[in-house]
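> test case, fold it:
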Amino acid sequence: MKQRLSLHALLFNWRLKLAALGLAVLIWAAVSAEQVTSQWIPVRIDPVVRDPEFVLAGAPDPAEVRVRFSGPGRELWELAIDRPSIVLPLADIGNRRAFALDASMLRIPSGLSVNVQDIRPAVVRVDVQRLASRVIPVRARLGARSSQRYVLVRDLEVLPAEVRVTGPADRLAALDSVSTRSFDIVPDDSTFSQEVALDTAGMEGLSFSRARVRVSGPVDVRGERSIGGVAVSVPEGMMATPDLVQVGVSGAERVVGRVFPGGVRAYVPRDSLPAVLPPQGVDAPVVLDGLPPGASGRANPARIRVQPRTAAPPADSAPAPVTRP
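Down below sits the predicted model:
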């Protein structure tokens, strides 16, 4: 009976009692939010290099520190959510690698009236490298499509031919040149001139005195032709198998047009052969001569068998006819 009465008394006006409890919690929260307290909050370090002779080479150690703030509880909650930062200016670095932190470096969201009581640790190490500068040549890189269609009459002209690069000394030491991006040309009356961007992919952290250069030069349409039945000359006392080759000629179309069978010579240099030829002979490269400047050629086959003239004919040659009495 007493238990039933107690339960009845607990549930009597339960809505009013629940509202009173909620109001008490709100009052407690409001008072707590305005009550001044302190709290440790993790803060990241953002180093900013202000010394023109150095560049940042890695993250600070440690990357975060703990800062003890004091202020109204409500504002400390906001600060923990917004995550302030410490902007560490690196000026007049010299040989220093350890830098002290202080409250003036903290970037706290506006409108918060919190105070800094302590920073731990108060010193961080920052990895920086001294900048170097050097001048390197620029190489023009012609696209594959243009290389197949056109022939350069002379080397491409790049203006300016060199650029100044600034960056960490160890990275500059391994850099001997910079190329342009691959580009295709559009000739105009056998010449072209166009601006091309430098290819700086993978060179983050390096700065260049310019991003584009002008590439120009004369070009000609590529031509090809084949010349058959060119005799191969070999040193005296030797014979070649086969003794005739085909010659494929390529180069500027106007130059290839001036190549004729009688003007091309194919031969095997003596210094490409051993001092004493074995009876079975050796394979030797065929060298071409007589091609005009701007043309290149290739013999087919590129290598032939060279044997002593007194040696027996090759095994795959036709047998001599048999004479019967």
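> CA only for contacts and neighbour counts going forward, please
OK.
> and residue 33, what helix or strand is that in?
helix 14-34 (DSSP states H and E).
> which other helices and strands does that helix contact?
helix 73-82 (3 or more Cα pairs under 8 Å, 6 or more residues apart in numbering; DSSP states H and E).
> quick check: next helix or strand after the helix it packs on?
Assigned by DSSP H and E, the successor of helix 73-82 is strand 85-90.
> show me what that following strand is packed against.
Contacts defined by 3+ Cα pairs under 8 Å, 6+ apart place strand 85-90 against strand 36-49, strand 106-107.
> so which of those comes closest to residue 287?
Proximity to residue 287 (Cα to Cα) singles out strand 36-49 among those, at 61.7 Å.
> just want the angle from that closest one to helix 73-82.
Here strand 36-49 runs at an angle of 30 degrees relative to helix 73-82 (axes from the mean of the first three to the mean of the last three Cα atoms, to 10 degrees).
> mind giving me the packing neighbours of the helix or strand where residue 167 lies?
Using DSSP H and E, residue 167 falls within strand 162-168. If contacts are counted by 3+ Cα pairs under 8 Å, 6+ apart, strand 162-168 sits against strand 128-139, strand 207-208.
> show me what counts as buried in the next helix-or-strand element following it.
With elements assigned by DSSP H and E, the helix or strand that comes after strand 162-168 is helix 169-173. If you call a residue buried by 16 or more other Cα atoms under 10 Å, then helix 169-173 has these buried ones: residue 172.
> contacts for helix 169-173?
The contact list for helix 169-173 (Cα atoms under 8 Å, 6 or more residues apart in numbering) reads 129, 130, 131, 132, 133, 134, 165, 166.
> if we go to 6 Å?
Outside helix 169-173, the residues within contact range by Cα atoms under 6 Å, 6 or more residues apart in numbering are 131, 132.
> helix or strand: which one has residue 6?
Counting by DSSP H and E, residue 6 is part of helix 2-11.
> if we can go back for a sec, next, the angle from the strand holding residue 167 to strand 128-139.
Using the same axes, to 10 degrees, strand 162-168 lies at 160 degrees relative to strand 128-139.
> sequence B follows; please return its structure for comparison with A:
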Amino acid sequence: MSGGGAPTGSATSVACAAALCAGAAAWLVAARDHGRQRARVLFVDGPARSPLRVWRERAGARLLGHLRERREWLCIPVALLVAVLGASVLPLFAGAVAVPLVRRWLRGRARRQERERREAGVVALCGAVVGELRAGHEPGQALLAAVRETGVLGAAEAGVSAAARFGGDVPAALGQAARDPGLDGLAGVAACWRVAVDGGAGLAAGLDRLEGALRAERRRREELRARLAGAWSTVAVLALLPVLGLGLGAALGADPLRVLLHTPVGLACVAVGGLLEAAGLWWAGRIVRAGEAA
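Next comes the predicted model:
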């Protein structure tokens, strides 16, 4: 009996030891997780980073910011790559010529985006003024609150705010601000304000109708732009066809860059093709922009 009880007692001891080890391991894991949670609470920004890593992140963000502001200079690396592949300096001259053209195009697109942002801000300004008026505020206070909320007036905000705060000529200030690109709708706000002051009409009702008209006009332009998106896609595809042709020629082993950049016939084709490409892009863009302005 005693000989049979020894293995049983040994197995029981092993089981108890294993249970204790498992409990200790679970406690250590729980304690470590709790410590991590406390660290996350105490150090919201995470563990301390090395100065080298911080400098590298800041330098990368600064470089990306410069590239975003000067994207036209990306034409130079692309031209350099083509010059290396074609063993010619002509792509470098083409890249240098493309830099101011691309800069002009990017600035024009930025101006259009800023104008659209301001137009949307004027619509929001009308809605904010209507909301403030219906909440029981005075017209001047309502305009001040709407101007601060939307921040759409830019440099003209000081003049409009001063006129609204000190009882100046608000319609004149709004009319002056309406001369800036994208703020044309402020002329309607000035007209509603003048009619309300001179004729006693309800300012909230007039601005409400103006907001609806401006919103409908923006919706019409957006629908027209969506319809013209197919035309812009066609223009982009046609503009990229020469690049596709170069790729197909290289895949077939024809070495098109050598032919285009090192033979008289190829140089003539590059000159004529570049002029036709530029003329086609300009003409297609003019047609699409005329459709958007209609």
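> superposed, what's their TM-score?
The TM-score (TM-score structural alignment, normalised by the length of the second structure) is 0.21; 97 aligned residues with a Cα RMSD of 5.7 Å.
> which SS class is residue 130 of the second structure?
Following DSSP: H, G, I helix; E, B strand; the rest coil, the label given to residue 130 of the second structure is helix.
> can you tell me how far it sits from residue 282 of the second structure?
43 Å (Cα to Cα, to the nearest Å).
> gap between stretch 231-244 of the second structure and the chain center?
24 Å (Cα atoms, centre = their mean, to the nearest Å).
> which parts of that stretch are buried?
231, 235.
> the second structure: helices as residue ranges?
All helices of the second structure, identified by DSSP state H, fall at 2-42, 51-69, 75-86, 90-134, 139-150, 157-165, 170-177, 186-199, 203-251, 256-262, 264-293.
> just say which of the ones you listed is most tucked in.
helix 170-177 (a mean of 22; mean count of other Cα atoms under 10 Å).
> roughly how far out does stretch 284-294 of the second structure sit from the chain middle?
Relative to its chain's centre, stretch 284-294 of the second structure lies at 23 Å (Cα atoms, centre = their mean).
> the lengthiest strand in the first structure to strand 162-168, inter-axis angle?
Longest strand in the first structure by number of residues (criterion: DSSP state E): strand 212-233. Strand 212-233 of the first structure and strand 162-168 are oriented at 110 degrees to each other (the same axes, to 10 degrees).
> residues in contact with the very next helix or strand once past strand 212-233 of the first structure?
Next along the chain after strand 212-233 of the first structure, taking DSSP H and E as the criterion, comes strand 238-241. By Cα under 6 Å, 6+ apart, the surrounding residues in contact with strand 238-241 of the first structure are 304, 305, 306, 307, 308, 309.
> the inter-axis angle of the helix holding residue 33 of the first structure versus helix 73-82?
Computed by the same axes, to 10 degrees, the angle between helix 14-34 of the first structure and helix 73-82 is 70 degrees.
> mind listing what's buried along helix 14-34 of the first structure?
Applying 16+ other Cα under 10 Å to helix 14-34 of the first structure flags residue 33 as buried.
> now do it: everything it contacts.
72, 73, 74.
> and if we set it to 8 Å?
With Cα under 8 Å, 6+ apart, helix 14-34 of the first structure has contacts from 72, 73, 74, 75.
> against which helices or strands is the longest strand of the first structure packed?
helix 144-149, strand 150-152, strand 157-159, strand 191-197, strand 244-252, helix 253-256, strand 265-267.
> quick check: angle from it to strand 191-197?
Using the same axes, to 10 degrees: strand 212-233 of the first structure against strand 191-197 is 130 degrees.
> what residues sit buried inside strand 212-233 of the first structure?
212-224, 226-227, 230-233.
> please apply the same query to stretch 79-88 of the first structure.
So stretch 79-88 of the first structure, judged by 16+ other Cα under 10 Å, has buried residues 79, 84, 85, 86, 87, 88.
> picking up where we left off before, of the helices and strands packed on strand 212-233 of the first structure, give the one that comes closest to residue 106 of the first structure.
Of those, nearest to residue 106 of the first structure by Cα to Cα is strand 191-197, at 41.3 Å.
> which strands and helices sit next to the closest one?
Using 3+ Cα pairs under 8 Å, 6+ apart, strand 191-197 of the first structure is in contact with strand 212-233.
> compute the inter-axis angle for the strand it packs on and strand 244-252.
160 degrees.
> ok, now which ones touch the residue lying closest to residue 144 of the second structure once chain neighbours are set aside?
Spatial nearest neighbour of residue 144 of the second structure, excluding adjacent residues (Cα to Cα, 6 or more residues apart in numbering): residue 161 at 5.9 Å. By Cα under 8 Å, 6+ apart, the contact list for residue 161 of the second structure reads 143, 144, 147.
> returning to what we had before: mind putting the buried residues of stretch 79-88 of the first structure into CSV with distance to residue 284 of the first structure?
Formatted as CSV, the buried residues of stretch 79-88 of the first structure follow (distance: Cα to Cα, whole Å):
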residue, distance to residue 284 of the first structure
79, 83
84, 77
85, 74
86, 74
87, 72
88, 71
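> how about the helices and strands packed on strand 212-233 of the first structure, which one is nearest residue 4 of the first structure?
Using Cα to Cα, these put strand 191-197 closest to residue 4 of the first structure, at 90.1 Å.
> tell me the buried residues in the closest one?
Buried-residue list, strand 191-197 of the first structure, by 16+ other Cα under 10 Å: 193, 196.
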